[in-house]
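Novice: Please find the sequence and the predicted model below.
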Amino acid sequence: MSPDRPTAAVPGLLSPALDDLGVTLHDGGGTLRVWSGRAESVELVVFDDADLDWSVADVPLTSVGGGVWSVTSELLRPGARYAVRADGPRGSGDTFNRGTLLIEPYSRGLATGDGYEDWRSVVVDRGFDWGEVRKPGTPMDRTVIYEGHVKGLTKRHPAVPPALHGTYAGLAHPAMIEHLLELGVTAVQLLPIHAFATEPRLLQHGLANYWGYNSLNFFSPHAAYATEENRRRGADAVLREVKGMVKLLHQAGIEVILDVVYNHTSEEGIGGPRTSLRGLDNRGYYRQQDDGTYIDVTGCGNAVDTSTDAAARLVVDSLRYWAEDVQIDGFRFDLAATLGRDAGHVFTPEHPLLQTILSDPALSGVKKIAEPWDVGMGGWQTGNFRPGWHEWNDRYRDRVRNFWLSDIDYARRAGVTPVGVGGFATRLAGSANTFTAERGPLASVNFVTAHDGFTLHDLVSYDVKHNIANGEQNRDGADTNRSFNHGAEGHTTNEGILAARRKAMRNLLGTLLLSAGVPMLTAGDEVGRSQRGNNNAYCHDSPLTWLSWDHAEWQSDLKAHVARLIRLRDENPALRPVRYARRGEHVPSASIMEWYDETGRTMSDERWNDSTKRTLQYVASSTPENEERNRILLIVHGSEHAVSVTLPEIEAADRFVRVWSSLDERPLTEVTEHAPGDRIDLPSTGMELFRVESVNPPG
C-alpha cells in the first residue's frame, strides 16, 4: 500500500494482502494475483495470439495467503490473451467448475470469440501521453451535467465522419464538442462504458442491452464503442481511444463522469452465465442465503456482496484505475444503496466501502454521485448518504413533475389544483428538507428526466407508457410517471396542444436550470427528443434511442432556451448557492431567499399550502466570499388561470431587468426593464426571470 494512503484504523478492504491484484508487468513478463477465498486450486490459461480457442499453456497459481493466488510468467506480456479457472468445494452456494474459463476480474482489456461466454482477458499496455492536459476541476456549484450514451450521441450526427459514428472518438469530435460548448454544460455523464453483455433473454427476442447496465468486468472499456479500426488493433487501441476521448474533452474544459454499475454483474441469477466472479468464488462475491439462494436487491438476478473485503476492494481498485489511469472526473453509482449494505444486507451510510470511497486520496478530487436506492427492503435512502456524496434527488423530480404536469392535469379535470406552491418552492430552493445543513444544496443532483423513463418531450405528450416494442406486453417500465399529454396521446397536429407542450417543456427546463443544486440535463431534451412514449428503452439500439440532429424550428428554439438558461445560471451566483442560508445569520456562499405572493406582499404561512394559490415571487440574494453581490427575482405561476403579478418593493431594488421568460417561443433578444410596483401579466402557466438592480447598491 502506498504511503499516502491512510494506515490507521483502515478497514480490511485496504489490507496490503489485497494489493496489486490482476496483472503487474515487469522485466521478463508479468505477475498475476487473483483472489478466491474458497478455491482449492486456480490456474492461468494462456491462448494463442491468433486463435482464442487454442491454449498454449496452463500454469498453476500458488496460494500466498489471505485468499490470494499468484503466479509469475514470461507469457504475461502486453497483448497476451488469457483466462483463469478455479476448482473448489461443491457445497451449497459454491459453483466451482475447473472446466470453465473465466474473465480475470482485474482485466484491463477483453477479447471475444463467437459465443456469449467466449471471453478472454488481455494484458494491456496502459501507457498514454496526456501532455499538458489536466482535469478541468469544475466546482460543483458551476457544474451542469449532460447525461448521454456514447453511441446514441453521435450515431446519426451528420458532421461526425461515418467511421466515428457511435464511438468514443466520435464523442470527442469537434462537432460534438461544439454542441456541448454551445449549450454550456460542463460535464458529460456517460451511461456505462465498462465492458458489458446483452442478456440471453434479449438476444432471443432480437433485442440488445443498449444502456449497458450489465457489466462483465469493472476495468475493461466496452470495445463495441471503439472505432472499427481500433477494435481490429486490439484492447490496447481501444483503451487509447477512450483516453483520447477524455483528453480532448478535457482540452475543451468538459469533465467526464462515468455511470458505474458495481451493484451486480451480467452473471444474473443462479443458472445464468458463469463468466468471472461466480466461477472464482460465488460465496465471496455475491449476497446469498445459507442455502446458496441469491439475495437480489438489484432486480438483476444477483447483488455484489460489498460486505466482503475482496469484493469491496475490487470496487475501490476499479475506481482508482479509472480516476488515475483514465483521468475520469467523477462517477455516478448505479443503485448505490446496494454498495452500502452490510453483512446483514442492511444499508448503513457508514459502510466501509462508502467511507473508503470518500477518504481514499486517489479519489479525493473525484465527483461522487449516488443513485441512493435499490429494490431491496430499506432500499430508498435519498438524503441519507454522508457529506462528500451527492445524490440523485428523486423527490425533486417528482415534485417538479407534479407541479407543472400532473397538478395541471388534475386542475383541468377537477377545476382546482390538488396542492399549493410550498413543496415546489422547497425543491426550487435546494431541498433543505432532504439534505443536512452540513451537506447543503449541492448534495442534490436535480433532474426532471434521465435515461430511465420518459424523455422531456414524451413527459408532456403521453399520459401512459407505450413499451410494447420491448417484448414484455407493456409490463416493464414505471407506471407512475406524473406526465401529462395536454389533451392528446402522442402525435397530434393540434397547434394549441403543441404550444402548451412546448411551454411545459420550457417551464420544466427553467425550473431545472434555475434551482439551487446541481442540474442534470438528459441528452436530447434540449431539442425535445422523443422515444414515441417508450419509458424503458433500454433494449433498443436503434434510431428510437439515437439522437437525431435534424431539428425543426421549435427544436432549435428550445435548444436556445437551454443555452440561455445555463448562461444565466453561470452569470448569477444567487442561483447556485453552496450553503443553505440561516435566518438572521450571515452564511458565506449561501443565498438569502425571500418569498412574495402575486400582490408583491410577503408570502403568508397559510398561502404556502393553499391549493388555490399557485403563484410566487422568489428573490435570491447571493452572499459570496469573492464575488459581487447578485440578486435575482423569479416569478412562478403554476395555474392555467391568468394572473397579474405586482413586482415587490424590496430594499435597494430600483429596477427589475427581465432576462428570460418561458412564455416566449424564442428566447428574449432584448431585455426589458421594470420598476417595483409594475404589473406583469401571465396568461397561463409560466416563469419569468429578472435581474435585480440598484442605482446605489448597499455597502
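Specialist: Perfect, I can see it now. Numbers count the residues shown, from 1 in each chain.
Novice: CA atoms for contacts and neighbours, from now on please.
Specialist: Fine.
Novice: buried stuff in stretch 407-414?
Specialist: For stretch 407-414, a neighbour-count test (16 or more other C-alpha atoms under 10 Å) marks 407-409 as buried.
Novice: would you list those residues in TSV and tack on secondary structure and distance to Val636?
Specialist: What follows is the buried residues of stretch 407-414, written out as TSV (DSSP: H, G, I helix; E, B strand; the rest coil; distance: C-alpha to C-alpha, whole Å):
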residue	secondary structure	distance to Val636
Asp407	helix	14
Ile408	helix	14
Asp409	helix	18
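Novice: Tell me the one among these nearest to Ser63.
Specialist: Proximity of these to Ser63 (C-alpha to C-alpha) peaks at Asp407, which lies at 63.4 Å.
Novice: I'd say the closest one and Ala414 touch.
Specialist: No - here Asp407 lies out of contact with Ala414, judged by C-alpha atoms under 8 Å, at a distance of 10.1 Å.
Novice: Can you check which residues contact both of these two?
Specialist: Between them, Asp407 and Ala414 share no contacting residue under C-alpha atoms under 8 Å, 6 or more residues apart in numbering.
Novice: dump the residue contacts of Arg120.
Specialist: Applying C-alpha under 8 Å, 6+ apart, we find Arg120 in contact with 52, 81-83, 102-103, 110-112.
Novice: so how far is Trp546 from it?
Specialist: Relative to Trp546, Arg120 is positioned 30 Å away (criterion: C-alpha to C-alpha, to the nearest Å).
Novice: just His264 next, same as before
Specialist: Distance, His264 to Trp546, by C-alpha to C-alpha: 26 Å.
Novice: do Phe690 as well
Specialist: Using C-alpha to C-alpha, we find Phe690 at a distance of 36 Å from Trp546.
Novice: Check Gly533 too.
Specialist: Counting by C-alpha to C-alpha, the gap between Gly533 and Trp546 amounts to 15 Å.
Novice: same check, this time on Asp291
Specialist: 44 Å.
Novice: what about these two, which has more around it?
Specialist: In this comparison of Asp291 against Trp546, neighbours counted by other C-alpha atoms under 10 Å, the higher total goes to Trp546 at 22 against 10.
Novice: That one falls within a helix, correct?
Specialist: No - remark: Trp546 does not belong to a helix; assigned using DSSP: H, G, I helix; E, B strand; the rest coil, it is coil.
Novice: thinking it is in contact with Val150, fair?
Specialist: No - assessed by C-alpha under 8 Å, Trp546 is found out of contact with Val150, at 9.8 Å.
Novice: got another, please set it beside the one above:
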Amino acid sequence: MNTAYIDDFNLITLHYDSIEKPHEYFKSIQLVSNKYVHDLDLFDVIHLDHQSYYKFHTDRPLEISDKFFIHIGQIKIPVLLGTVTQTEAFEKRFDARHHELGAVVRDNKTTFTVWSPVAKVIKLNINDKVHTMEKLSDGAHRITLYGNYHLQSYHYDAYINHQWIQVNDPYSKGLTVNSTESVVIDFNKTHVEGFLETRRPETMQNDAIIYEVHVRDITMHPNSGVSPHKKGKLLGLIEPNTSTQSGESTGFDYITRLGITHVELLPINDFARVDDIEFEKAYNWGYDPEYFQTIDGSYSTQPANAAYRIQELKQVVKAFHEQGISVILDVVFNHVYNMPSSPFEKLVPGYYFRYHGDGSVSNGTGVGNDTKTERIMMRKFFVDTIKYYIHEFKIDGFRFDLMGTIDIETMQQIKSIVMADNPNAFLLGEGWDLATAMPKEMKTTHVNAWRVPEIHFFNDYFRDTLKGNNFNLMDRGYFNGGGKYYERMFNLFIARGNELPISQTVNYVEVHDNHTLFDRINYTSKKTLEEKNKIHQLATIFTIFALGTPFLHAGQEFYRTKHGHGNTYNLSDFINRIDWNRRIKYQPDIERIKQAIHIRNTHRIFRTKNIETIRQRVLPIELEHPLFGVLLFDTKSELILLFNPTALHHIVNLPRLGEYEVLLSNHLEGTRIKHFYNLSPFEYVVLKKRL
C-alpha cells in the first residue's frame, strides 16, 4: 500500500512502488494541504525487500497539524504523521511545560487544557455539548467555561491523521466506571475531616523499615475480619478493630503494631484487567497502568463516585499518619498497558514512547513499550503526577517500578520536588539495567546511583546472597544453602563492596515479585517444616538487622506462601491473599520479628549510615566456618549477633568478657550467659551487654 509520512518539518517519506527513473517519474509530484501547494525535491531513494522509500524535501516548513495529500498525476495519497514527533525540532518548537494541563476548577470557572501540536482541531465534549478549543502556538489547546463542572464527565474529540478520534484526558483526576470518560474534580469538594490537620510522620530516612502491601491482598481472606463491603478496598485496609474469628488482630491494627515505619502500597492508580464493579472476577497487581492520576475504581467502595475515590485515599493516608506510619506509593512510569489506545499515543503519535534506530518500539520493560521519560512533556507529566500526590494526598514517598528505564534527569527533578516538600520523604526503585533504547549513562541504574544520592535502590546482590539467584529457582544462598557465600556476609551486613552504598541500599529477601521466601526454601530444601521455617526466619532477621534500609513483604513474618507460584500478578485471590490463619498459627514467630524490629528501632547502631562509625563500631567475629557473627557497639550497650545456617550445634566463644542477656533467639530467650554460647541448628541470637 502506498503511504506517505511527515518525518520532519521539511521531510516527507513516501512508501511507494519501485520506479526505474524516480526523478523523472516524480517531476510533477505535489504536496497539497487546504492552505498551500508545496513543491517537493526528491533527494534519496531506499530499496528494501519489495518496498521502496522516497525521501523529499519540502519548499517550506510544514504546519504538521494540517491535512496533507501527495498528488502524483491522478494518484492521491494521504500523508500521515511519521517521525516528526520524535525530532528535537518538534521538542523545541512545542514546549508547553508552563501550562497547567487537565481540568482545573477555580473561581467558578473550569479550564480545560490538553497538549497536542499535531491535532488540527480539538473539541471538548461535556454534558452533551461540544466546545471548540483554542489552539495555542506551543501545541496546547485550551478553553475556559464559566461555572463549576465538578463531577461532570468529559472527553476530547481531536482531528489527527485525517480522522476524528475520541480520547480521554491523560491528566484525568477522575474517571467514570471502567475509565470510559474523564471526570472533572473540584478539590475543594474532596476534603476529608481532619486530613489537612494531620501531620506527616517525621521518620528520618535512616530509620525507615518498609512493609510492602497490596491493598486487595490484606483483606480478601475469609478470616480477615474486615467488613464484607470493604474487602479488597482502600477502606478495608484501614478498618480498625478487625480480627480473626479467634480474636487475633488483622489488617490495619496488625500492621500498625509491627513497628514498621513505612507502608508501601502496590499501584493504586487506574490499571487494566480488573473491572471496577465486578472486581473479584479478575486479579492484578496493578502494573498495567492506564491513567496515572486517578485512583483505580476496583479499590473504591463507590467506584462510580470519582470524588469519593480521592477521599478514600486521603482517609488511608490520614489513618496511617495518625499511627506515625508514612505512606509510599508504587508508581509505574516506565510503560503503559496498551500503547495504541493510550491517550498519550492518541494525542501525539510517536512522541511519548521510545524507538530503536530501525523504527521499532523499544521494549526494555518487556511489556510492549517504554515511555520516553526524557521527552520534556513526558517528563512534565510524571513530575506533575508526583506533585499531585504529595500536595493533594500528603504522600511520603514513591517506589519506582523498573526505575532503570527512567532517565536520571527526570529522577533528579522528582527528587528535588519531593525533598523540597518533605525532607524526610523516601524514594526507592528498581535500578535494573534493561534493554531500553536509552544510552546507559542516562539510566537510573545501580552503576549511576551516585548521580541520585537521595534515591534508594533494591539490592538484588543482597537478595541473591541470602537465598540464591532469583532467576534460578533451585539455586541456594547463605541461609538455604548451608553457608554458601559465607565470604560475602560481613560486607553484605555493612553494605560494603557492591554497587550500592549504604546510604542507598534497600535490603530485601522477599518482595511481591517471584516466589515468596517460604516457597523458595521449599523448592531448595528437603528439611522438616520446622527447620525450613527457622531458615526462613534467619534470612528475615538478617534483613532487619543488616545496615541499610530493611524491606519486608506483607506476610513474610508468618511465612507467606503463594502455593509454589512465582509470577502471580494475574492469578487468583486464593493464591495472592494474606492467609490470616497463618497469622494465628505462627504468632510466636511474629512476636520474634516484632522484637527484632523493636531492637533495630531502639539501637541506633543498626540505623547508622556513617562509614567511620561503622568502621569503628561494627566488627566481624571470627567464627568456625560457615557461622556468621558481628559485634556492634551502640551508645549504651554492646551487641553480638550470631547466625547458624547449618544443622549442627556449635559452641561459640564470646569475643568479649562480661555477662550478656539473650535478647532474641529462635531457640532460647531471656537467659544470661558468659564466656560462650551454645548455638543450636538454624539458630539466630542477639546478645546484649550494658556498657
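Specialist: Thanks, I have it. Predicted model only: the values in this text are computed from it and were never measured.
Novice: Got a TM-score for the pair?
Specialist: Scored against TM-score structural alignment, normalised by the length of structure 2, the superposed chains reach a TM-score of 0.77; 570 aligned residues with a C-alpha RMSD of 2.8 Å.
Novice: hang on, the earlier thing: let me have the contacts of Arg120 of structure 1 in JSON lines, adding distance to Ala169 of structure 1 and neighbour count as columns.
Specialist: Listed next are these as JSON lines, based on distance: C-alpha to C-alpha, whole Å; neighbours: other C-alpha atoms under 10 Å:
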{"residue": "Leu52", "distance to Ala169 of structure 1": "27", "neighbour count": "18"}
{"residue": "Arg81", "distance to Ala169 of structure 1": "25", "neighbour count": "27"}
{"residue": "Tyr82", "distance to Ala169 of structure 1": "28", "neighbour count": "30"}
{"residue": "Ala83", "distance to Ala169 of structure 1": "29", "neighbour count": "23"}
{"residue": "Leu102", "distance to Ala169 of structure 1": "30", "neighbour count": "26"}
{"residue": "Ile103", "distance to Ala169 of structure 1": "27", "neighbour count": "26"}
{"residue": "Leu110", "distance to Ala169 of structure 1": "19", "neighbour count": "27"}
{"residue": "Ala111", "distance to Ala169 of structure 1": "20", "neighbour count": "16"}
{"residue": "Thr112", "distance to Ala169 of structure 1": "22", "neighbour count": "14"}
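Novice: so of those residues, which ones are in strands?
Specialist: Among the contacts of Arg120 of structure 1, the ones falling in strands (DSSP state E) are 81-83, 110-112.
Novice: Quick one: the residues you listed as TSV, columns for distance to Tyr596 of structure 1 too.
Specialist: Output for these, formatted as TSV (distance: C-alpha to C-alpha, whole Å):
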residue	distance to Tyr596 of structure 1
Arg81	67
Tyr82	68
Ala83	67
Leu110	60
Ala111	62
Thr112	63
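Novice: what's the closest of those residues to Ser684 of structure 1?
Specialist: Sorting those by how near they are to Ser684 of structure 1, with C-alpha to C-alpha, puts Leu110 at the top with 56.2 Å.
Novice: residues in contact with the most centrally placed residue in structure 1?
Specialist: Of all residues in structure 1, the one closest to the mean position by C-alpha atoms, centre = their mean is Arg332, 4.7 Å from it. Contacts were defined as C-alpha under 8 Å, 6+ apart; by that measure Arg332 of structure 1 touches 189, 257-260, 368-371.
Novice: State the number of residues packed around the aligned residue in structure 2 for Ser73 of structure 1.
Specialist: Across the two structures, Ser73 of structure 1 finds its equivalent in Leu145 of structure 2, going by TM-score structural alignment. Burial measure for Leu145 of structure 2: 13 neighbouring residues, criterion other C-alpha under 10 Å.
Novice: Next: Asn97 of structure 1.
Specialist: Residue neighbour count, defined by other C-alpha under 10 Å, stands at 17 for Asn97 of structure 1.
Novice: Pull the residues that contact stretch 513-529 of structure 2.
Specialist: Counting by C-alpha under 8 Å, 6+ apart, stretch 513-529 of structure 2 makes contact with 467, 470, 473-476, 480, 509-510, 532-533, 535-536, 556, 559-568, all of which sit outside it.
Novice: show me where the stretch 451-600 of structure 1 has helices.
Specialist: Per DSSP state H, counting those that start in this stretch, the stretch 451-600 of structure 1 has helices spanning 456-459, 495-514, 553-571. These are given in chain order.
Novice: Comparing those, which stretch has the densest surroundings?
Specialist: Most buried of the helices of the stretch 451-600 of structure 1, by mean neighbour count (mean count of other C-alpha atoms under 10 Å): helix 456-459, with a mean of 28.
Novice: once the structures are aligned, where does that helix end up in structure 2?
Specialist: Under TM-score structural alignment, helix 456-459 of structure 1 corresponds to residues 517-520 of structure 2.
Novice: mean per-residue distance, the matching stretch to structure 1?
Specialist: When structure 1 is superposed, stretch 517-520 of structure 2 averages 1.8 Å from its matched positions, counting by mean C-alpha distance after the TM-score superposition for structure 1.
Novice: chain center to that stretch, what's the gap?
Specialist: The chain centroid and the centroid of stretch 517-520 of structure 2 are separated by 23 Å under C-alpha atoms, centre = their mean, to the nearest Å.
Novice: thinking again about what came up before, what residue of structure 2 takes the place of the residue nearest to the centre of structure 1?
Specialist: Residue-level alignment of Arg332 of structure 1 against structure 2, with TM-score structural alignment as criterion, gives Arg399.
Novice: repeat for Asp259 of structure 1
Specialist: Mapped onto structure 2 by TM-score structural alignment, Asp259 of structure 1 lines up with Asp330.
Novice: What of Ser556 of structure 1?
Specialist: Ser556 of structure 1 maps onto Gln587 of structure 2 when the alignment is built from TM-score structural alignment.
Novice: Okay then, goodbye and thanks.
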